[in-house]
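>>> pasted the sequence and its predicted model underneath.
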Amino acid sequence: MPKYRAALPQLEEGALFLTDAGLETTLLFWEGIDLPHFAACELLRSDEGRDVLRSYFNRHAAVATRLGLGFVLDTATWRANPDWTARLGYGSQEFERVNRSSVLLAQKVRRVWETDASRIVIAAVVGPRAGGYASSERQSAQEAADYHSWQIDIFADTEADFISALTLNYSEEAIGITRAAQAAGMPVVISFTVETDGRLASGESISEAISAVDIDSGWYPECFAINCAHPTHLAEGMWDDDAVRRRVRGIRANASRCSHAELDNSETLDDGDPEELGRQLGELRRTNPQLTMLGGCCGCDTRHIEAIGRSAVASGSAIGLPRIGAAAD
């Protein structure tokens, strides 16, 4: 029987939580760390690697604490699913050890930075089975549920607060992840990525993808989010859709305006304009106060997160919130 889990504080009315930035792009381009298959989970296999990850998350948590905002603390497990870890040479025991280790590392970071004013929630990150930018290798919803349950069941036996499914590009995989999270008794936030036309790679609109997941699961996800897209890639009029406005609570933006194909083939990092990105997300927060989770993705670093936080606070939507419960470490 899954253990009881408290309500997620980042979904309270008026809450404002920052996320980290682009973990893999920061490590690869700014720190010169080799990431086979773009897999940051490889760093969880050594003391030196865990120190690198701890330093990265410490820097981002420090921004949130300094601004008096909450923080969504990710696990470094976007690539830590069965197919990608098999390419990295993991056996079943190493697969489980790495995923558990990711939560333990997050707990240590939370103990350092959480305050009454800056609550921290641990997001157990699940990435797409195939690439994050293409929907050609599609599974059925049940195939996706069976596949992702291996990782989600491990997270359900840790102190992770919820499942965060990032960079999904078709609804069947999102439905499968939701089914697996529901079976494990884990709260889940589903985050889609969109192309420059504002649609998923599958051709679905954000509204269509959300509706497909909600109808299948009985509205099980805590909410939805969008990540790995620049604010200018969001479809015009998207926020006029009541379903989108009610259900989308987070934006994690790319620094670059480039398409996914352009980013995938680039040998340099486009870090855009941190202050401009901050203003854009601050304006989204002002006009959509239901957005309680804001942060970065590819090309972003602490400069972008700082700018996003400052701009969002200046939008006048954030309010102080009392602490709910003790940190689960």
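Yes, it's here.
>>> drop to CA atoms for contacts and neighbour counts, all remaining ones
OK.
>>> so how far is stretch 200-215 from its chain's centroid?
18 Å (CA atoms, centre = their mean, to the nearest Å).
>>> now the helices: where do they sit in the stretch 1-150 of the chain?
23-25, 47-67, 82-87, 92-113, 141-156 (DSSP state H, counting those that start in this stretch).
>>> swap that for the stretch 151-300 of the chain, sorry
171-184, 206-217, 242-247, 260-264, 274-287.
>>> format the ones you listed as TSV; extra columns: mean neighbour count.
Supplementary listing: the helices of the stretch 151-300 of the chain in TSV, determined by neighbours: other CA atoms under 10 Å:
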stretch	mean neighbour count
helix 171-184	25
helix 206-217	19
helix 242-247	16
helix 260-264	14
helix 274-287	21
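>>> for those, which one sits closest to His60?
helix 274-287 (14.7 Å; CA to CA).
>>> which elements pack onto that closest one?
helix 302-314 (3 or more CA pairs under 8 Å, 6 or more residues apart in numbering; DSSP states H and E).
>>> about what we covered before: out of the helices of the stretch 1-150 of the chain, which one sits most buried?
helix 23-25 (a mean of 22; mean count of other CA atoms under 10 Å).
>>> so how far is it from its chain's centroid?
12 Å.
>>> structure two is appended below for comparative analysis:
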Amino acid sequence: MGILDRLFSSPAPFISDGGMETDLIFHEGAEMPLFASFVLLDSPEGCEMLRRYAVSYFDLAQVASRGFVMGTPTWRANGGWGPKLGLDDAGIRDVNRRAIAFARDLRSAHPWRDHILIEGVLGPAGDGYAPEQLLTPTEAARLHSAQLETFAEEDVDIASAFTITHPGEAIGMVNRARDLGLPFALSFTVETDGRLPTGQDLDCALSEVEAATGGCVRYYGINCAHS
């Protein structure tokens, strides 16, 4: 049984990391333009920050005898934010490849490596907390294709989208991942009233995604409720 199968069959929850960009900025003093953690891959100091962050979770998972879902530093490495950070399509693909290789190297060096799953992380093409544009599924699939195609080519264990604000973008991402044969998880941003930033009820958003994607999302999450 592979690690992904164990994730879905194990009665013991896997551990995941929590808020990479926020953690590195406030605890490590990292400088990340537009919250783009992938820029840390460009320097030895940045790579060391990422290494410490990941290994702290590897160690925690080992002590707890749990599996760990390790997210790549690629939340901003998509077709919406890439151009704002100087990346064209080829640059987006290169950054994502490098991030996956970095994660795999860290995993292979740790004694708990057989229990660590590599998660290709996606973020929204726009603001994950106050969306300025509601994407159609077609627009979303186009903006996220370079990243998703790279995740599929590099055979990550699962791709996961975080801080997604509306179903249109979610549906486009999920359907593109399905076309690529890529396992996919989805997490919506919610406010303290349980609604998305658009005001849509979470239950309605989940039902809309399920209906439009054939129920192929492996699991759902919520994140970043604001007070």
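Sure thing, it's come through. Note that the coordinates shown come from a computational prediction; the quantities given were computed from them, not determined experimentally.
>>> Thr167 of structure 1 is nearest to which of the helices of the stretch 1-150 of structure 1?
helix 23-25 (13.4 Å).
>>> mind reading off the mean deviation between that closest one and structure 2?
After superposition onto structure 2, helix 23-25 of structure 1 sits on average 1.1 Å from its aligned residues (mean CA distance after the TM-score superposition for structure 1).
>>> now that helix: which residue numbers in structure 2?
Helix 23-25 of structure 1 corresponds to residues 20-22 in structure 2, going by TM-score structural alignment.
>>> nearest to Ile305 of structure 1, of the helices of the stretch 1-150 of structure 1?
With CA to CA as the yardstick, what comes closest out of these is helix 47-67 (7.4 Å).
>>> and the angle for the closest one with helix 302-314?
Here the directions of helix 47-67 of structure 1 and helix 302-314 differ by 30 degrees (axes from the mean of the first three to the mean of the last three CA atoms, to 10 degrees).
>>> which part of structure 2 matches helix 47-67 of structure 1?
Matched against structure 2 by TM-score structural alignment, helix 47-67 of structure 1 falls on residues 44-64.
>>> Arg246 of structure 1 -> structure 2?
Aligned partner of Arg246 of structure 1 by TM-score structural alignment: none.
>>> re the thing from before, gap between the match of helix 47-67 of structure 1 and the chain center?
17 Å.
>>> if we can go back for a sec, I'd like the helices of the stretch 1-150 of structure 1 as JSON lines, with distance to Ser259 of structure 1 appended.
JSON lines is the format used below for those (distance: least, CA to CA, whole Å):
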{"stretch": "helix 23-25", "distance to Ser259 of structure 1": "16"}
{"stretch": "helix 47-67", "distance to Ser259 of structure 1": "26"}
{"stretch": "helix 82-87", "distance to Ser259 of structure 1": "24"}
{"stretch": "helix 92-113", "distance to Ser259 of structure 1": "30"}
{"stretch": "helix 141-156", "distance to Ser259 of structure 1": "26"}
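>>> and these: which comes nearest Arg286 of structure 1?
Per CA to CA, nearest to Arg286 of structure 1 of the helices of the stretch 1-150 of structure 1: helix 47-67, 17.7 Å.
>>> about what we covered before: of the helices of the stretch 1-150 of structure 1, which approaches Cys228 of structure 1 most closely?
helix 23-25 (11.7 Å).
>>> so what does the closest one touch, helix or strand wise?
Counting by 3+ CA pairs under 8 Å, 6+ apart, helix 23-25 of structure 1 packs on no helix or strand.
>>> list the contacts of the residue nearest to the spatial centre of structure 2.
Among the residues of structure 2, the one closest to the centroid is Val121, at 2.1 Å (CA atoms, centre = their mean). By CA atoms under 8 Å, 6 or more residues apart in numbering, the contact set of Val121 of structure 2 is 71-75, 159-162.
>>> can you do 10 Å?
Neighbour list for Val121 of structure 2: 70-77, 96, 99-100, 147-148, 151, 158-162, 185 [criterion: CA atoms under 10 Å, 6 or more residues apart in numbering].
>>> tell me which residue of structure 1 lines up with it.
Match for Val121 of structure 2 (TM-score structural alignment): Val125.
>>> distance check, its match against Ile251 of structure 1.
15 Å (CA to CA, to the nearest Å).
>>> could you do Ala123 of structure 1 as well?
Distance, Ala123 of structure 1 to Ile251 of structure 1, using CA to CA: 15 Å.
>>> the two - which one has more neighbours?
The residue with more neighbours, out of Ala123 of structure 1 and Ile251, is Ile251; 28 against 25, by other CA atoms under 10 Å.
>>> was I right to think that one contacts Ile190?
No: between Ile251 of structure 1 and Ile190 there is no contact under CA atoms under 10 Å: 11.4 Å.
>>> quick one: what's aligned to Asn223 of structure 2 in structure 1?
Asn223 of structure 2 maps onto Asn227 in structure 1, by TM-score structural alignment.
>>> for the closest residue to that match other than its chain neighbours, grab the count of nearby residues.
Among residues not flanking Asn227 of structure 1 along the chain, Arg252 sits closest, at 4.4 Å (CA to CA, 6 or more residues apart in numbering). Arg252 of structure 1 has 29 neighbouring residues, counting by other CA under 10 Å.
>>> do the same with Gly32 of structure 1
10.
>>> re the thing from before, and the residue nearest to Asn227 of structure 1, how far from Val213 of structure 1?
20 Å.
>>> with Arg110 of structure 1 instead?
Taking CA to CA, one finds Arg110 of structure 1 at 31 Å from Val213 of structure 1.
>>> likewise Gly176 of structure 1?
9 Å.
>>> between those two, what contacts are shared?
With CA under 10 Å, 6+ apart, Gly176 of structure 1 and Val213 have common neighbours Ala141.
>>> didn't the match of Asn223 of structure 2 look like it was pressed against Thr193?
Yes: if you go by CA under 10 Å, Asn227 of structure 1 and Thr193 touch, sitting 5.3 Å apart.
>>> which of those two has more residues huddled nearby?
Taking neighbours as other CA under 10 Å, Asn227 of structure 1 and Thr193 compare with Thr193 leading, 27 against 24.
>>> show me what the more buried one lines up with in structure 2.
In structure 2, Thr193 of structure 1 lands on Thr189 (TM-score structural alignment).
>>> tell me which residues touch its match, please.
128-130, 162-166, 195-198, 202, 221-226.
>>> what do you get if the cut-off is 8 Å, keeping everything else the same?
For Thr189 of structure 2, counting by CA under 8 Å, 6+ apart, the contacting residues are 128-129, 162-165, 196-197, 222-225.
>>> and Ala307 of structure 1, which of the helices of the stretch 1-150 of structure 1 is closest to it?
helix 47-67 (9.9 Å).
>>> rewinding a little: export the helices of the stretch 151-300 of structure 1 to TSV and tack on distance to Asp51 of structure 1?
Formatted as TSV, the helices of the stretch 151-300 of structure 1 follow (distance: least, CA to CA, whole Å):
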stretch	distance to Asp51 of structure 1
helix 171-184	30
helix 206-217	37
helix 242-247	36
helix 260-264	27
helix 274-287	26
